[in-house]
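Undergrad: I would like to see how this sequence folds:
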Amino acid sequence: MSTHQVTNQAPERVGVDEYGTNTALVEGVERNDAAWAHPGLHEIGVRVGGEQFQEDARRANRNKPVLRTHDRWGHRIDEVDYDPSYHRVLGAAVAAGAHTSAFAAPRPGANVARAASFMLFAQVEPGHACPVSMTHSVLPVVAAQPELAAQWMPRLLSTRYDSTLSPGKPGALFGMAMTEKQGGSDVRSNTTVAAPLGGGRYALTGHKWFCSAPMSDAFLVLAQAPGGLSCFLLPRLREDGTRNEIRIMRLKDKLGNVSNASSEVEYEGAVAHLVGEEGRGVRTIIEMVTHTRLDCILGSLAGMRQATAEAAWHVRHRSAFGRTLIDQPAMTAVLADLQLETEGATAAALRLARAYDADADEQETAFRRLGTAVMKYWVCKRGPAHAAEALECLGGNGITEDFPLAQRYREQPVMAVWEGSGNVIALDVLRALAREPQSFEAFDAEVSLAAGQDPRLDAHIARTRDRVRRITEDPAAEARARRLVADLALSLEASLLIRTAPSAVAEGFLAARLGEGMGRLFGELPEGVEAAAIAARA
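TA: Below you'll find the predicted structure:
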């Protein structure tokens, strides 16, 4: 029948080099000393843009992980079964070094290249990024413990993935379990107990409210030792190869991130190894948290790129009222605004990643301390609304599960919650301003590199400096912390774009985010913005 002839639908978006088509990412990688990584990133871009990888991403999210507490004979096994597609996706990311390549081969731009590879994989399948991120983030903590480093570092740096639970595996992935049901972000209220066994070994007993990626080979865990809250490395296998006393109670039924199992676990005398000193658990694990916060930025940004790219693909192939959608000014403005958000986040994320490289000096370290928290708040907060607007560009197709943006819409709020929700991050920024003034000095120095180039940015920076001064002197500062963090984030994004982006992008961002005619919703661009030129970069 003639009604079965399909017309005016966008073709399937496959066979795309997701790296090569992301102009802002390619430029950012080169600008931040990682041009040497272009060939490998193009290979990843082609792989994740291919039909097989995209099909694996769909399968991994439709066939959710399943918990098996016992085998058929009644033995407790506490294992999670994943669809084979999930293992293929995770194995590809590990093989490409998206987890630990920055530590395996440190050089200028190493963290930038790793960030780009991580984002490319997460753009198409976000769930597997959780164990990839945690494995990357745990490395500095483990490396600082000589005995543990000798045992675990070769496996952490390996690019060989093995999903089985066996003591002779060449590679290893890590998870973490910090929060408990009575405390959440208030980890000092944890009640899990760590009883000394001697030789740096402890027996852990307690319940963890969130343990993501429970099939990881080991976890960083917080528990109450005799000396106070402490950090421990908890392997799934004991030294004799038997299963450790880790009980998976249930898998969380989550809004998004469904391909990645998140669980509640109980420890019944599980043997773990002290990391750092007793009573300094939060200080010990904060290094890992800082890295995972950066990856929350990268994960949200990966989602922004997917949303923008899918919207751009649709509006360039779909016609209505006699014109292609992209040629209709209202749609051009929406797509350009989505791209502006992606451009600003890309510039800031890659600049931060560069500050994590091994050659970072004290100034860079101080900059990333504040910058990571600021951008974690802003990018992760902007992600859900960005996804919703991009989804709307596809019309009815956007809210169906046959297209990827429905999944992305559910995914974006996850990053805003993980590693500190909005208020937790905003308060962390206040603490950094009060206790580590050098972090703001470094941040302000970075932002000020664009001083004098645009009066709107100059005025915004001046207002933000004044807010920083007033808020650090105000005992009721918490109520206004969010506004301050947003101002800091816009300062950094605008400064970077005015220094590095094409004039249409820089001017469009300044007008849309700092100008008098700035809009409240995506697509409300002021007059004079070169929307078509910006949308072309999407």
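Undergrad: please make it C-alpha for all contacts and neighbour counts, starting now.
TA: Fine.
Undergrad: was I right about residue 428 contacting residue 373?
TA: Yes: Residue 428 is within contact range of residue 373, at 7.3 Å (criterion: CA atoms under 8 Å).
Undergrad: which one of the two is surrounded by more residues?
TA: residue 373 (24 against 17; other CA atoms under 10 Å).
Undergrad: gap between the helix or strand containing that one and the chain center?
TA: Take DSSP states H and E as the rule and residue 373 turns out to sit in helix 362-393. Its chain's C-alpha centre and that of helix 362-393 lie 9 Å apart, by CA atoms, centre = their mean, to the nearest Å.
Undergrad: how about this one, so we can line them up?
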Amino acid sequence: MVSTHDGAPGGDTHVVFNQPPALAPYDASDDRALLEGLRREGAGWAEEDVRRLGRQAGSAEAQEWGELANRHEPVLRTHDRYGNRIDEVDFHPSWHHLMRVAVAEGLAGAPWADDRPGAHVARTAGGLVWGHAEAGHGCPTSMTYAAVPALRREPDLAKVYEPLLTSREYDPELGVPTRKSGLLAGMGMTEKQGGSDVRTNTTTATPTAEPGVYTLRGHKWFTSAPMCDVFLVLAQAPDGLSCFLVPRVLPDGSRNAFRIQRLKDKLGNRSNASSEPEFDGTVAWLVGPEGQGVKTIIEMVNCTRLDCVMASATLMRRTLVEAGHHARHRSAFGARLVDQPLMRNVLADLALESEAATTLTLRLAGAADRAVRGDTGEAAFRRIATAVGKYWVTKRGPAFTAEALECLGGNGYVEDSGMPRHYREAPLLSIWEGSGNVNALDVLRALSREPDTAEALFAELALAQGSDARLDAAVTRLKGMLAEGSQSGARRLVEWMALTLQGSLLVRHAPPAVADAFCATRLGGDWGHAFGTLPDGAGVDAILERALPAPDPSNTAAAQLA
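TA: As a prediction, the model looks like this:
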């Protein structure tokens, strides 16, 4: 029997009202900070492709792929029905849909085969929009992107594998790498006894009679995307820690010894398989000289750290869009949330953080692009600023995502909203490629061993000198902190470096309302300890008008309510 209780319009207890429509479809590229940064950093030629990819990322189909890939997690099959060892991981079809788009759009190794200035910026911008669909599959694309410069340390191997790693063809079938249309690369660096301290690795590499070929024996602790075709692995050779290329299938078509002991049961990143592989007579090819494994992979680390910043900025933007959409369509206490001053303060504060993260991400991508092309000043800036950005932006991600989730109230705490998935994803990015302490210490290492990095950073900050007194005072304070240089104060130092760098970029490139509010709060101290504590004079209206995307006209329910 249908109730006639009149607590809802028409007396039906199940009439749904005052709930927002689904966000999708929406345009993930409708982001002024992103598009302006894309043009500024030399990749304006890619704008049409980024816009197209952004619309696809916000489509109902792509959003469903992301949800399904995380609901139906990868499954390890160590043996087939007859008892043969196979070590394969099965993925939901949605994972493959996501991967196929990412590789085809050049989000894996493609920029290394693109001579156009700005190719690496275009890839980063593509990641900033396609990441709205799902985060986990960004792991194998990131590692494939990062493997190319490391592999170039061994030109003979690069000649064979680089054309396949830079391919835009997604080929998930297991096979001889050189017979495939495209390859993905993973990495196996850490071990249970050392984690980031890879020099404590115990996996051994024994030379064979064939020059450059070794056999590995050992156990890796955290190897993501174990279904990749090739892996860069660290192991102890006779002359010390070295880097090796390990294919899953050998040139003769036989399977290499790559025994997956288990998949990790992770907090987030559930769509992506992370594993513990064991090597026992595993055939590997040396990459770079023996004993220089860390030096060989350092370029790989620079690339993956940039992608950590990118992914965190993407999560910020994605959850801000969701929070803004909810606030536009939800009413409380007689007014829409988006019209209520306190909610507007929260959203504007989040918008400031998001724009600062996106702007810094694209500046780092521009530095990477120009460094690849031989700009030594940009290479020095990239060296220190990427570590600074990795530390700070990924640290801000979890708090940001939690605040955006809270904007939805109880609705945001429910799995169906998607916000819990984003919240669980956020902490990964501050752990992957070195936790906060590792990155802070890396900044100190760069400052002490590579003085040109500090010079490059201050040259960048000087471009905004005289534009804002609070920024100038922050730079002066930073110089004083650098003179102290204690390890125990490394986090304070790196945080201040990040804030001054973000402030200088916004002062130079963002509208006055954005730059003034950022400098007043993050640098000037006129701020509380939580989001939503902007001062009364902040240009909240201008910040929100810039930050919140317009409803997609194809989403008729959202457009009618807006």
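Undergrad: TM-score of the superposed pair?
TA: The TM-score (TM-score structural alignment, normalised by the length of the first structure) is 0.98; 532 aligned residues with a CA RMSD of 0.9 Å.
Undergrad: follow-up on the earlier one: how about the helix holding residue 373 of the first structure, aligned to which bit of the second structure?
TA: Helix 362-393 of the first structure corresponds to residues 376-407 of the second structure when matched by TM-score structural alignment.
Undergrad: once aligned to the first structure, how far is that stretch on average?
TA: The superposed stretch 376-407 of the second structure is, by mean CA distance after the TM-score superposition for the first structure, a mean 0.2 Å from where its aligned residues fall in the first structure.
Undergrad: for that stretch, buried residues please.
TA: 377-405, 407 (16 or more other CA atoms under 10 Å).
Undergrad: give me the element the counterpart of residue 133 of the first structure in the second structure is part of.
TA: Alignment note (TM-score structural alignment): residue 133 of the first structure maps to residue 142 of the second structure. Secondary structure assignment for residue 142 of the second structure, by DSSP H and E: helix 138-151.
Undergrad: quick one, strands of the second structure?
TA: 75-79, 85-90, 185-188, 204-207, 213-219, 223-224, 230-237, 240-247, 259-263, 274-287, 331-332, 335-336 (DSSP state E).
Undergrad: the match of residue 133 of the first structure - how many residues pack around it?
TA: Neighbours of residue 142 of the second structure (other CA under 10 Å): 24.
Undergrad: thought it was touching residue 302?
TA: No: here residue 142 of the second structure lies out of contact with residue 302, judged by CA under 8 Å, at a distance of 11.1 Å.
Undergrad: just to revisit the earlier point, turn the strands of the second structure into TSV, columns for distance to residue 50 of the second structure and mean neighbour count.
TA: As requested, the strands of the second structure are exported to TSV (distance: least, CA to CA, whole Å; neighbours: other CA atoms under 10 Å):
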stretch	distance to residue 50 of the second structure	mean neighbour count
strand 75-79	33	15
strand 85-90	30	17
strand 185-188	24	27
strand 204-207	43	21
strand 213-219	40	20
strand 223-224	27	22
strand 230-237	29	25
strand 240-247	33	25
strand 259-263	34	20
strand 274-287	29	22
strand 331-332	34	14
strand 335-336	32	13
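Undergrad: out of those, which gets nearest to residue 451 of the second structure?
TA: Judged by CA to CA, the one of the strands of the second structure that comes nearest to residue 451 of the second structure is strand 240-247, at 26.7 Å.
Undergrad: where does the closest one end up in the first structure?
TA: Under TM-score structural alignment, the match for strand 240-247 of the second structure is residues 228-235.
Undergrad: with stretch 338-348 of the second structure instead?
TA: The alignment of stretch 338-348 of the second structure onto the first structure (TM-score structural alignment) spans residues 326-336.
Undergrad: how near is the aligned partner of residue 195 of the first structure in the second structure to residue 238 of the second structure?
TA: Residue 195 of the first structure maps onto residue 206 of the second structure when the alignment is built from TM-score structural alignment. Separation of residue 206 of the second structure from residue 238 of the second structure (CA to CA, to the nearest Å): 7 Å.
Undergrad: ok, the alignment partner in the second structure of residue 32 of the first structure - contacts?
TA: By TM-score structural alignment, residue 32 of the first structure lines up with residue 41 in the second structure. Listed by CA atoms under 8 Å, 6 or more residues apart in numbering, the contact set of residue 41 of the second structure reads 118, 121, 362, 363, 365, 366.
Undergrad: what do you get for residue 305 of the first structure?
TA: Counting by CA under 8 Å, 6+ apart, residue 305 of the first structure touches 22, 123, 342.
Undergrad: my understanding was that residue 181 of the second structure contacts residue 163; is that so?
TA: No: in this structure residue 181 of the second structure lies outside contact range of residue 163 using CA under 8 Å: 9.4 Å.
Undergrad: more neighbours: those two, which one.
TA: Taking neighbours as other CA under 10 Å, residue 181 of the second structure and residue 163 compare with residue 163 leading, 19 against 15.
Undergrad: nearest spatial neighbour of whichever residue in the first structure pairs up with that one, skipping sequence neighbours?
TA: In the first structure, the residue paired with residue 163 of the second structure is residue 154, using TM-score structural alignment. Distances taken as CA to CA, 6 or more residues apart in numbering put residue 171 closest to residue 154 of the first structure, at 7.6 Å, once the chain neighbours are dropped.
Undergrad: what's the counterpart of that neighbour in the second structure?
TA: Using TM-score structural alignment, residue 171 of the first structure lines up with residue 182 in the second structure.
Undergrad: gap between its match and residue 123 of the second structure?
TA: Distance from residue 182 of the second structure to residue 123 of the second structure, by CA to CA: 18 Å.
Undergrad: superpose on the first structure and give me the mean offset of stretch 304-323 of the second structure.
TA: Looks like 0.5 Å for stretch 304-323 of the second structure (mean CA distance after the TM-score superposition for the first structure).
Undergrad: which bit of the first structure covers that stretch?
TA: Aligned using TM-score structural alignment, stretch 304-323 of the second structure spans residues 292-311 in the first structure.
Undergrad: to which residue of the second structure is residue 16 of the first structure aligned?
TA: Matched by TM-score structural alignment, residue 16 of the first structure corresponds to residue 26 in the second structure.
Undergrad: re the thing from before, chain center to the match of strand 240-247 of the second structure: distance?
TA: Centre to centre, stretch against its chain (CA atoms, centre = their mean), the figure for stretch 228-235 of the first structure is 24 Å.
Undergrad: also stretch 437-447 of the first structure?
TA: On CA atoms, centre = their mean, the centre of stretch 437-447 of the first structure falls 23 Å from that of its chain.
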